[in-house]
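Enquirer: this is the structure alone, sequence omitted:
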């Protein structure tokens, strides 16, 4: 039996941005931290998570950690074993595939709705951001690529005027280690390349194409993450 040894805490919000002072419950932040560490392989399958040790590493009390572990148990990320504690459930390729398939569906629908309402000025602004993203990708500036990519997707999703659907997308995004995408081979290039078809569809007021190319983009990202996790030995 082994016990996971958490790395230094780094809170992240639903979009991967710093969230040390956001309004979400502390237990939700802890749960997100654990999900991310499971996904990137810092917490290994079948290891046990110890409440007191995790609380100490994160600088929080044991209560939000217990609440987080109960939440993770309910969603299947960890499994409670009487008299032993919470054991990490192995992550499978199907788990990752399913996650991105759901994201692809929702993001595609948001893009389709955005295609009907985004004005020319906003599309021009997105294309300007895309130019900066492509330059950052060429320069190997992963953090800037992530920042520009986030702004592009945030703008498209917000333009859809679909608050409930955006919330559903956020629920799925919290399972993805966005802070680590910059380390994944091909990710920056995918963000630079795949967006051009999305902008063409937006400028052409073509909802069906916008839905299709956005969905393809999200699936592509999921494939890159799956391959990365496989190479790192993080998939069962």
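Expert: Okay, I see it. This one's a predicted model, so the numbers in the text were calculated from it and none came from an experiment.
Enquirer: could you use CA atoms for every contact and neighbour count after this?
Expert: Will do.
Enquirer: tell me the buried residues in stretch 184-194?
Expert: The neighbour-count check on stretch 184-194 (16 or more other CA atoms under 10 Å) flags 184, 186-188, 190-192, 194 as buried.
Enquirer: what's next to it, contact-wise?
Expert: The contact list for stretch 184-194 (CA atoms under 8 Å, 6 or more residues apart in numbering) reads 130, 133-134, 137, 142, 145-146, 149, 181-182, 213, 217, 220-221, 224-225, 228.
Enquirer: okay, and which of the buried residues of stretch 184-194 map to strands?
Expert: Using DSSP state E, no member of the buried residues of stretch 184-194 falls in strands.
Enquirer: which strand or helix spans the residue nearest the centre of the chain?
Expert: Centroid check for the chain by CA atoms, centre = their mean gives residue 176 as the closest residue, at 3.1 Å. Of the helices and strands defined by DSSP states H and E, none includes residue 176.
Enquirer: quick check: closest non-adjacent residue to it.
Expert: Nearest non-adjacent residue to residue 176, counting by CA to CA, 6 or more residues apart in numbering: residue 36, 6.7 Å away.
Enquirer: try it against this one:
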């Protein structure tokens, strides 16, 4: 996989730098995203050692962005430092994964409650437009568009909540969850459309408590569906 092949994946998490230039930091994140996806999909197995030179050759990059990627994955808990310069894929339990979705659900729920209280009529129209575009992408079975539009919908809610500290807390969680892989989960798209429809109804009714409840439940159920999908692919979580 060349760097150009996974650059679009990073675009789902954060816009590329102006002018199309890719910084070392951005390149490191892109490599981390690709390796993280392989870890989650079981293509890199728990305990498997990561060789810096091999990763450099695979992506056609220098050592610095690969080091950045390894540091990020170690910070996120996907990679462990065994000492003496040896890095290995972490042995993650099912609960480790569930905890990520539980925490994200709580934070997204708070953001949704605040957005429901603060949203203007124009902002609700923006969300409705994103929802309708997602529904069209689901009907067209356009996985890339589904991932992008679903991300945009949630991002807009976070922006409307006007809670920069909350958004900052969500960012590392968003980077550690493979949004672009969710569209591979059967029925994910139709479920996302149905949930957004309920959520918009609650927001239009200014029922902040109901909106928060819907969001928390949605994130946790989406996480459970994704873990079930991974197990169906033969991914074996540590006990």
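Expert: Done, it's in. Predicted model, so just to flag it, every value in this text is computed and none were measured.
Enquirer: can you flag which of the contacts of stretch 184-194 of the first structure belong to helices?
Expert: Those of those mapping onto helices are 130, 133-134, 137, 142, 145-146, 149, 213, 217, 220-221, 224-225, 228, per DSSP state H.
Enquirer: tell me which residue of the second structure matches up with the residue nearest to the centre of the first structure.
Expert: Matched to the second structure by TM-score structural alignment, residue 176 of the first structure sits across from residue 177.
Enquirer: the residue nearest to the centre of the first structure contacts residue 34, correct?
Expert: No. In this structure, residue 176 of the first structure is not within contact of residue 34 by CA atoms under 8 Å, at 11.3 Å.
Enquirer: translate the residue nearest to residue 176 of the first structure into the numbering of the second structure.
Expert: Match for residue 36 of the first structure (TM-score structural alignment): residue 37.
Enquirer: elements contacting the strand or helix carrying its match?
Expert: According to DSSP H and E, residue 37 of the second structure maps onto helix 24-40. Under the contact definition 3 or more CA pairs under 8 Å, 6 or more residues apart in numbering; DSSP states H and E, helix 24-40 of the second structure sits against helix 3-11, helix 63-76, helix 164-176.
Enquirer: how about those in a markdown table, adding distance to residue 121 of the second structure and mean neighbour count?
Expert: Output for these, formatted as a markdown table (distance: least, CA to CA, whole Å; neighbours: other CA atoms under 10 Å):
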| stretch | distance to residue 121 of the second structure | mean neighbour count |
| --- | --- | --- |
| helix 3-11 | 29 | 15 |
| helix 63-76 | 38 | 19 |
| helix 164-176 | 22 | 15 |
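Enquirer: residue 88 of the second structure belongs to a strand?
Expert: Yes. Assessed with DSSP: H, G, I helix; E, B strand; the rest coil, residue 88 of the second structure lies in a strand.
Enquirer: what's the neighbour count on the residue nearest to it when sequence neighbours are not counted?
Expert: Once flanking residues are discounted, residue 88 of the second structure sits nearest to residue 49: 4.2 Å by CA to CA, 6+ apart. Applying other CA atoms under 10 Å, we find 17 residues neighbouring residue 49 of the second structure.
Enquirer: to which residue of the first structure is residue 49 of the second structure aligned?
Expert: In the first structure, the residue paired with residue 49 of the second structure is residue 48, using TM-score structural alignment.
Enquirer: wait, its match sits on residue 87?
Expert: Yes. Between residue 48 of the first structure and residue 87 there is a contact at 4.3 Å, judged by CA under 8 Å.
Enquirer: any idea how far residue 43 of the second structure is from the residue nearest to residue 7 of the second structure when sequence neighbours are not counted?
Expert: With sequence-adjacent residues excluded and distances taken as CA to CA, 6+ apart, residue 7 of the second structure is closest to residue 30, at 6.3 Å. Counting by CA to CA, to the nearest Å, the separation of residue 30 of the second structure from residue 43 of the second structure is 17 Å.
Enquirer: ok, those two, which is more surrounded?
Expert: Of the pair residue 30 of the second structure and residue 43, residue 30 is the one with more neighbours under other CA under 10 Å, namely 25 against 13.
Enquirer: any idea how many residues pack against residue 140 of the second structure?
Expert: 11.
Enquirer: sorry, slip of the keys, the one I care about is residue 131 of the second structure.
Expert: Count around residue 131 of the second structure with other CA under 10 Å applied: 23.
Enquirer: one more: the one 3 residues further on?
Expert: The burial metric for residue 134 of the second structure, expressed as a neighbour count using other CA under 10 Å, is 26.
Enquirer: assess the claim that it and residue 150 are in contact.
Expert: Yes. Between residue 134 of the second structure and residue 150 there is a contact under CA under 8 Å: 6.6 Å.
Enquirer: chain neighbours aside, what residue packs nearest to residue 127 of the second structure?
Expert: With sequence-adjacent residues excluded and distances taken as CA to CA, 6+ apart, residue 127 of the second structure is closest to residue 153, at 6.3 Å.
Enquirer: how close does the match of residue 176 of the first structure get to residue 12 of the second structure?
Expert: Counting by CA to CA, the gap from residue 177 of the second structure to residue 12 of the second structure is 11 Å.
Enquirer: next: residue 194 of the second structure.
Expert: Counting by CA to CA - residue 194 of the second structure and residue 12 of the second structure are separated by 22 Å.
Enquirer: show me the contacts for residue 120 of the first structure.
Expert: Listed by CA under 8 Å, 6+ apart, the contact partners of residue 120 of the first structure are residue 203.
Enquirer: how much space separates it from residue 191 of the first structure?
Expert: Distance from residue 120 of the first structure to residue 191 of the first structure, by CA to CA: 22 Å.
Enquirer: ditto for residue 121 of the first structure
Expert: 22 Å.
Enquirer: do residue 166 of the first structure as well
Expert: If you go by CA to CA, the gap between residue 166 of the first structure and residue 191 of the first structure works out to 20 Å.
Enquirer: residue 106 of the first structure contacts residue 164, doesn't it?
Expert: No. Counting by CA under 8 Å, residue 164 is not a contact partner of residue 106 of the first structure; they are 10.8 Å apart.
Enquirer: out of the buried residues of stretch 184-194 of the first structure, what pair is the most spread apart?
Expert: Largest separation among these by CA to CA: 184 and 194, giving 16.0 Å.
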